[in-house]
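Engineer: quick one, what's the 3D model for this:
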Amino acid sequence: MRTPDPSFWAGKRVLLTGHTGFKGSWAAIWLHRLGAQVTGLALAPDQAPSLFDLASVDHLVASRIVDLRDQAAVDASLAEPFDIVLHLAAQPIVRTAIEDPVSTFATNLMGLAHLLQGLRRQDSLQAILVVTSDKVYANADQGRAFCEADALGGKDPYSASKAAAEIVAASFARSYFNNAGVPLATARGGNVIGGGDFSRDRLVADIVRAAAGGEAVALRHPEATRPWQHVLDCLAGYLVYAEALALRADTPRALNFGPAPGGPEVSVGELASLAVEALGAKPWRHEPDPHSIEAKTLAVDASAARRVLGFESRLDAPGAVALTMEWYRRQGAGEDALRLCEAQIAAYEGGR
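Structural biologist: Model (predicted):
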């Protein structure tokens, strides 16, 4: 299974949006390890603690606190040239989007449009990768895995914003970047878990908080299935994809990333049970939300990434949970967050 190539990334000028978030912090740490020169663009962390602060990510990258909803601020941050752009910045929480849809659309749509508009002035770009979501598909709860050719849709504001972001990216590609010879693609990632996620309304973060307080985490939809993926598998896929976009003109412009094809579906309740057992926490409890419109089933077919890139996820759900909870246990016991991330990245690169 392929992992990111240090010889590609060494010295690359990388613009990474969302570097203050959970996935963005892991990406910044990994890119720094690979030798890239990383500039981060994002809002300040919106929770405490945050992996960005715990791991002192601002010491690893040129960190710029910028609101992507502000075109002038974005333009001012893109004065120097970049080789690769990884756009991870987003409002990523489904329930937050339901509570504040307008802000979510402003961030996930106009933030992307502002970034792409600013990047049109760049003449050194080798590839732009926009990360969207596994929730971009029109999901009628039929229980089948979605492939890249399936129709886009979204019955909640978060899903709709990400499906619309796919259309925005494609429109900029066809109108501007294709003519400039710059590949612009989207990566549709699964439900990501890993150490250092402290966000509200995220399953693992909620479990860790409940365990720390001696409480049982409440699950709204324990029967729901999701394409669970460890953050290292997810990011490895993104980085390998960006390499292919920069090096091979025939690389597809949209790919799914999720569990290895053929693996079993894992429900929210099953994943939560693995997590609370690993932490020695109280069993989860069911707290139904009768007004929820979240999909009951969600799966993505990641076979195209395996076929085109030679990449597939290495960790199954139990392995992803075990690695995640190891991070939280060791960090909670006083180990350094950055060293923990670097050690897990090194082990992943080494095939362990």
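
Engineer: contacts and neighbour counts: CA atoms only from here.
Structural biologist: Noted.

Engineer: tell me the secondary structure at Gln331.
Structural biologist: Put simply, Gln331 is helix when judged by DSSP: H, G, I helix; E, B strand; the rest coil.

Engineer: now do the contacts for it.
Structural biologist: Counting by Cα atoms under 8 Å, 6 or more residues apart in numbering, Gln331 touches Ala337, Leu340.

Engineer: contact partners of the helix or strand harbouring Val38?
Structural biologist: Secondary structure assigned from DSSP states H and E places Val38 in strand 37-42. Outside strand 37-42, the residues that touch it by Cα under 8 Å, 6+ apart are 10-20, 28, 31-32, 60-68, 77, 89.

Engineer: just the buried residues of those.
Structural biologist: Among these, those buried by neighbour count (16 or more other Cα atoms under 10 Å) are 12-20, 28, 31-32, 60-61, 63-68, 77, 89.

Engineer: tell me which residues of stretch 92-103 are tucked away?
Structural biologist: For stretch 92-103, the neighbour count (16+ other Cα under 10 Å) marks Pro92, Val94, Arg95, Thr96, Ala97, Pro101 as buried.

Engineer: please apply the same query to stretch 291-300.
Structural biologist: Glu294, Ala295, Lys296, Thr297, Leu298, Ala299, Val300.

Engineer: tell me how far Glu215 lies from Val208.
Structural biologist: Distance of Glu215 to Val208, computed by Cα to Cα, to the nearest Å: 10 Å.

Engineer: where's stretch 114-131 relative to the chain centroid, distance-wise?
Structural biologist: How far stretch 114-131 lies from its chain's middle: 19 Å, per Cα atoms, centre = their mean, to the nearest Å.

Engineer: could you also give me the structure for this next sequence, so I can compare it with the first?
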Amino acid sequence: MFANAYQGRRVFVTGHTGFKGSWLAAWLTRLGATVGGFSDGIPTEPSHFAAMNLGAHLEDMRGDIRDRRAMLDAVRRFKPEVVFHLAAQALVRKSYEDPAGTFEANMLGTMNVLEAVRACPSVRAVVMITSDKCYRNDEWVWGYRETDHLGGADPYSASKGCAEIIAHSYFQSFFREGPACATVRAGNVIGGGDWALDRIVPDCARAWAEGRAVQIRSPWATRPWQLVLEPLSGYLWLGARLLDSNGTDGATTGLPFDPRGQAYNFGPAADVNNTVAEVVQALARHWPGFEHQTDAAGQAGMKECTLLKLCCDKALAHLGWKATLNFDETIRYTAEWYHRFYRGRDDRTPPDMLDFSLGQIAAYTNAAEQRGQVWVR
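Structural biologist: Sure, this is the predicted structure:
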């Protein structure tokens, strides 16, 4: 996979204890990388990181991304070749409760990672993960392109737009000669192991595991839902291409483009766009008999977009990347993970969620290979 780019490499992942970060770190260990993770703690209980006992399989470092000295010391000590930056305050509703903390984590944290990279000559490639919400959302029906306006009405979205601007400033000012860096944007990622507050899938999993009806705030909000492994495959493939981009135009390795300093969207096919209500109904087919209720009061005074999708043509044109799974498959992978976790809890035999998660990665990779995805060839 990924042109064998990660075998034997030292890879540094910020936010490795979070939902996406733990899946990425687990996948990197399976690819033969030596992984170092940097996080200020385990963000939820339960957590995917803890369920997999992932700390036993990587170098687990603790620190706050807002602490520049801690970040610099960790990167210098680990001496990574590749950096994936995911650590962030990632919730829209929490950004209303703590706007200052959100801007500090997402803006200053981004800057601190880039400062650490600038001081560490071992780094060859950097993938900075932001969000689909970095775009100024005008509620239009077509997908946002990488050249569209950045910004946001809520503090979270605005902070992610700022993170993009900071990253590209560093690319242009300091990294023209290396390391090779890019930003990536994806959103509405679902999958097993997410227990963040105010997200529809973990809300369903928690409520239905306890026999409660789940509360839905925005049933008609439309999103391009994708399994967590979809954008991660894009991030890993982009990282491999960045490692290959030695010349200013990619000519030294035959690449028809230069990925350095670029931004890329990763999302499902353009026709995959489902409402929150459809997600809940699809999940409920795997949890027969459970119910949901609309909670309009839960979003009072908080603006959240009702329509948001990305155009991923650039990722296809530059990287040959496209999504693998359809909506029903995405729901099935997600439901099966939670069923395995909660069934093990009910049986009082802790399930081995690392093996199960790696099994889902293997199944996803097999589906990608059968469907001719470029990163598996």
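
Engineer: so where in structure 2 does stretch 293-308 of structure 1 end up aligned?
Structural biologist: Counting by TM-score structural alignment, stretch 293-308 of structure 1 lines up with residues 303-318 of structure 2.

Engineer: ugh, wrong one, I meant stretch 150-168 of structure 1
Structural biologist: The aligned range for stretch 150-168 of structure 1 in structure 2 is 148-166, by TM-score structural alignment.

Engineer: ok, residues contacting the matching stretch?
Structural biologist: 89-92, 95-96, 99, 102-103, 106-107, 110-111, 130-131, 133-137, 183, 303-304.

Engineer: and with 6 Å instead?
Structural biologist: Stretch 148-166 of structure 2 is contacted from outside by Val92, Ser95, Pro99, Phe103, Asn106, Met107, Thr130, Lys133, Cys134, Tyr135, Arg136, using Cα atoms under 6 Å, 6 or more residues apart in numbering.

Engineer: now do stretch 211-230 of structure 1
Structural biologist: Residues from elsewhere that reach stretch 211-230 of structure 1 (Cα under 6 Å, 6+ apart): 190-194, 207, 210, 258-259, 266-269, 281-289, 296-299, 320.

Engineer: so which of the residues you listed belong to strands?
Structural biologist: If you go by DSSP state E, the contacts of stretch 211-230 of structure 1 have Asn191, Val192, Ile193, Val266, Ser267, Arg285, His286 in strands.

Engineer: of these, which is the most crowded?
Structural biologist: Counting neighbours by other Cα atoms under 10 Å, the top entry in these is Ile193, with 26 neighbours.

Engineer: can I get the buried residues of stretch 291-300 of structure 1 in TSV including distance to Glu166 of structure 1?
Structural biologist: Shown next, in TSV, are the buried residues of stretch 291-300 of structure 1 (distance: Cα to Cα, whole Å):
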residue	distance to Glu166 of structure 1
Glu294	20
Ala295	20
Lys296	23
Thr297	21
Leu298	18
Ala299	18
Val300	16
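
Engineer: export the ones in strands among the contacts of stretch 211-230 of structure 1 as JSON lines, with columns for distance to Pro4 of structure 1.
Structural biologist: JSON lines is the format used below for these (distance: Cα to Cα, whole Å):
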{"residue": "Asn191", "distance to Pro4 of structure 1": "21"}
{"residue": "Val192", "distance to Pro4 of structure 1": "18"}
{"residue": "Ile193", "distance to Pro4 of structure 1": "20"}
{"residue": "Val266", "distance to Pro4 of structure 1": "27"}
{"residue": "Ser267", "distance to Pro4 of structure 1": "30"}
{"residue": "Arg285", "distance to Pro4 of structure 1": "40"}
{"residue": "His286", "distance to Pro4 of structure 1": "40"}
